[in-house]
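Engineer: okay, sequence plus prediction incoming.
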Amino acid sequence: MKSIFSRLNIDSYIVLLVTMVVLASLIPPRGSWASIAGFCADAGIVILFFMHGARLSRQAVIDGARHWRLHLTVAVVTFVVFPLLGLVIRGLPLVDPALATGMLFLTLLPSTVQSSIAFTAMARGNVAAAVCSASFSNLAGIFVTPILCALLITGKHGGFSSDAVVTIAVQLLLPFMAGHMLRPWIGDWIVRQKKMLTLVDRGSILLVVYTAFGAAVVEGLWSKVSFRELAMIAALSAVLLAVVLALTQALGRWFGFNREDRIVLQFCGSKKSLASGVPMAGVLFSASQVGAIILPLMFFHQIQLMLCAVLARRYGALPEQPDKVAPAVTMSRAGTSN
């Protein structure tokens, strides 16, 4: 089954996420089970950010500062260009306000870590810079994403309140800082426990997805979202990703980055983190809103994996040209591969 998903460029984890959505749609948590599931989801978020803090190397922060032009460009694309595009999407007619807010929310999120680094390595880019850029993006996202949500979403759709500041500090920031402070004692052990970390990391997100969609289903999510709106989310996600991929490629050439750094800019600058987005949505929005909020993120996440896998393979197959601009890979060609 895994080989089939691999050939189709479908992440098996996405299949598990869809399974959670189906399960939540058929058997949503109610009553005392909803309280228990919600408590477990909150605990999972705390553990998740604690581990993120323990895994972040201080040396990565120091090394990353030396390549500030590249990291600053990635940050601007992630936290300025993407949100501007999100505002444009939210202003489009015929888009349900809750789903439009979900599209805007995904543009406010930090970049991924694992897939950004993996695609950069596959494309023969600057892996060390990718590690730093992706790590900085996730670290900054803990502070920047809630602030952007407060500025761009609060008051219009009722998704963010002042109470969320305390919740963010307790569930996200404090666990992250605690993990990072304890890194000298537990960091090496956590890095060695890859299977356990993967189970906790992915399991906590699956639980949040189940509780979030379950609460949304109880509130009538699927009676409010039509097939046309789902198709629109998929189309908007694909267009959004295509625009950012083209823009990051152009910026890399404009700023004179070498081939390896242009690859970092393209893959780190175009990603949005499902691992960070789902827990943050659970903290920032009410239970009845979270299902619709993270639905666009799930579509975008799978599309970015599929399209960037195609681009990374094409870049990796190009001959080494360290001092020249690599031939452009057009979106039309990428879209016809596999």
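Structural biologist: Arrived safely, thanks for sending.
Engineer: contacts, neighbours, all on C-alpha from now
Structural biologist: Will do.
Engineer: quick check: chain neighbours aside, which residue is closest to residue 9?
Structural biologist: Distances taken as CA to CA, 6 or more residues apart in numbering place residue 306 nearest to residue 9, at 5.4 Å, with adjacent residues excluded.
Engineer: now the one you found: how far from residue 134?
Structural biologist: With distances taken as CA to CA, to the nearest Å, residue 306 is found 19 Å from residue 134.
Engineer: who's more crowded, these two?
Structural biologist: The residue with more neighbours, out of residue 306 and residue 134 and counting by other CA atoms under 10 Å, is residue 134; that gives 28 against 16.
Engineer: before we go on, here's another structure to hold up against the first:
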Amino acid sequence: MIARVKNLFDPLVRLLLLAIALASVAPVTGEGRDVARVISDAAIFFLFLLNGLRLPREQVLKGVRNARFLLPLIVWVFGVMGLAGWGLSQIGASVLPPTVALGLLFLGLLPSTVQSATAYCSIAGGNVAASVVAAGVINILGVFVTAPLLSLAAGSDVGIDLDGLQRIGLILLLPFALGQIFQKQAGHFVAENRTLLSWADRSAIAIAVYVAFSAAVEQGLWTLVSLSAWAWLALLIGAFLLLGFAGSWLAGGALALTRGDRIAFLFAGAQKSIALGAPLASVLFPPATAGLVLLPVLAYHLVQMIISAPVAARLSRGSAHP
């Protein structure tokens, strides 16, 4: 119980709740919208630059070679979870606003988290090296595959046009590539300032959420989503969490993975990344739409943080006594 309460006060969770509350009572409007969008884009650019500086190319190459673990995980994250998101979005289409239902599909196609999946894998006694590499590789893939898969699955609801592709290239791919290029020159700065830069990460995500939710609030977010719709959303998110955690654990067992790899598969397979979800939604969708699309992602993220702590604690006892 204490672990669950602590996770409610995780720094990123606090910032996300603050961003949602601030957008609800003081949304950015009028001429400030354009300024806020520029600030949000700049924060996202910086976030992906840091990601490029952090992830050693050697680890990526090493992870790619562990095909027995990585390939099934990629299929699970983008294939199985993506299909589940599509199925839940079809159910949600009759009980939720269309854009919120689309958010369930978007959630299903997002890659894994990096920091929290790795942290919980470590607590549970899993293969941390495999978790770090897998999450990094899957996040790189997510930049390339989430948008096209979303466009393919959603059909006419989402069209990734030339402008959208340019924004993905300029705001997500370019800074990541620059980070990889200048990794040797600037990587030491990232390693020496982890605490400061982790707050920069969280702040960039919170800014993207604030800008997206501001526009959604201005369009009537809290009146568009009724109490019954919130109840349905909670039910659908609960089903998705059950599939994510129970399904990925069972899949790891079916693949006959070692216990350490199975734990890494669980957290990388069950957790979804708000760190990519918020920036990608800001790039792909108009601000008013992005806020509604992010509702399922934010709900899933908050609950996955609460669930992961007791799951990791329980698994750690099993790891200590095989």
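Structural biologist: Good, I have the coordinates. None of these values were measured; they are calculated from a predicted model.
Engineer: drop the TM-score for these two in here.
Structural biologist: The TM-score (TM-score structural alignment, normalised by the length of the second structure) is 0.94; 319 aligned residues with a CA RMSD of 1.8 Å.
Engineer: quick revisit: just say helix, strand or coil for the residue nearest to residue 9 of the first structure.
Structural biologist: Local secondary structure at residue 306 of the first structure is given as helix here, using DSSP: H, G, I helix; E, B strand; the rest coil.
Engineer: tell me how far it lies from residue 107 of the first structure.
Structural biologist: In this structure, residue 306 of the first structure lies at 18 Å from residue 107 of the first structure, with CA to CA as the measure.
Engineer: ranges for the strands of the second structure?
Structural biologist: Using DSSP state E, no strands are found in the second structure.
Engineer: excluding covalently adjacent residues, which one is nearest to the most centrally placed residue in it?
Structural biologist: Nearest to the mean C-alpha position of the second structure, by CA atoms, centre = their mean, lies residue 273 at 1.3 Å. Across the structure, with CA to CA, 6+ apart as the measure, the residue nearest residue 273 of the second structure apart from its sequence neighbours is residue 113 (4.3 Å).
Engineer: which residues does the one you found contact?
Structural biologist: In this structure, residue 113 of the second structure makes contact with 135, 139, 268, 271, 272, 273, 274, 275, judged by CA atoms under 8 Å, 6 or more residues apart in numbering.
Engineer: I'd guessed the fourth one sits against residue 244; true?
Structural biologist: Yes - using CA atoms under 8 Å, residue 271 of the second structure is in contact with residue 244, at 7.3 Å.
Engineer: residues near residue 169 of the first structure, how many?
Structural biologist: 14.
Engineer: that should have said residue 230 of the second structure, apologies.
Structural biologist: Burial measure for residue 230 of the second structure: 13 neighbouring residues, criterion other CA under 10 Å.
Engineer: could you do the one 10 residues further on as well?
Structural biologist: Residue 240 of the second structure is flanked by 22 other residues according to other CA under 10 Å.
Engineer: residues contacting it?
Structural biologist: By CA under 8 Å, 6+ apart, the neighbours of residue 240 of the second structure are 84, 85.
Engineer: ok, it to residue 163 of the second structure distance?
Structural biologist: In this view, residue 240 of the second structure and residue 163 of the second structure are 32 Å apart by CA to CA.
Engineer: swap in residue 69 of the second structure?
Structural biologist: Applying CA to CA, the value for residue 69 of the second structure to residue 163 of the second structure is 36 Å.
Engineer: of the two, who's got more company?
Structural biologist: More neighbours sit around residue 69 than around the other of residue 69 of the second structure and residue 163, counting by other CA under 10 Å; the figures are 21 against 11.
Engineer: surely the residue nearest to the centre of the second structure and residue 108 touch.
Structural biologist: No - between residue 273 of the second structure and residue 108 no contact is recorded; they are 10.4 Å apart, counting by CA under 8 Å.
Engineer: how far away is residue 289 of the second structure from residue 52 of the second structure?
Structural biologist: Distance of residue 289 of the second structure to residue 52 of the second structure, computed by CA to CA: 28 Å.
Engineer: my bad, should have said residue 80 of the second structure
Structural biologist: Look at residue 80 of the second structure and residue 52 of the second structure: by CA to CA, they are 28 Å apart.
Engineer: settle it for me: which of these two has more neighbours?
Structural biologist: residue 52 (25 against 20).
Engineer: doesn't residue 172 make contact with that one?
Structural biologist: No - here residue 52 of the second structure lies out of contact with residue 172, judged by CA under 8 Å, at a distance of 10.1 Å.
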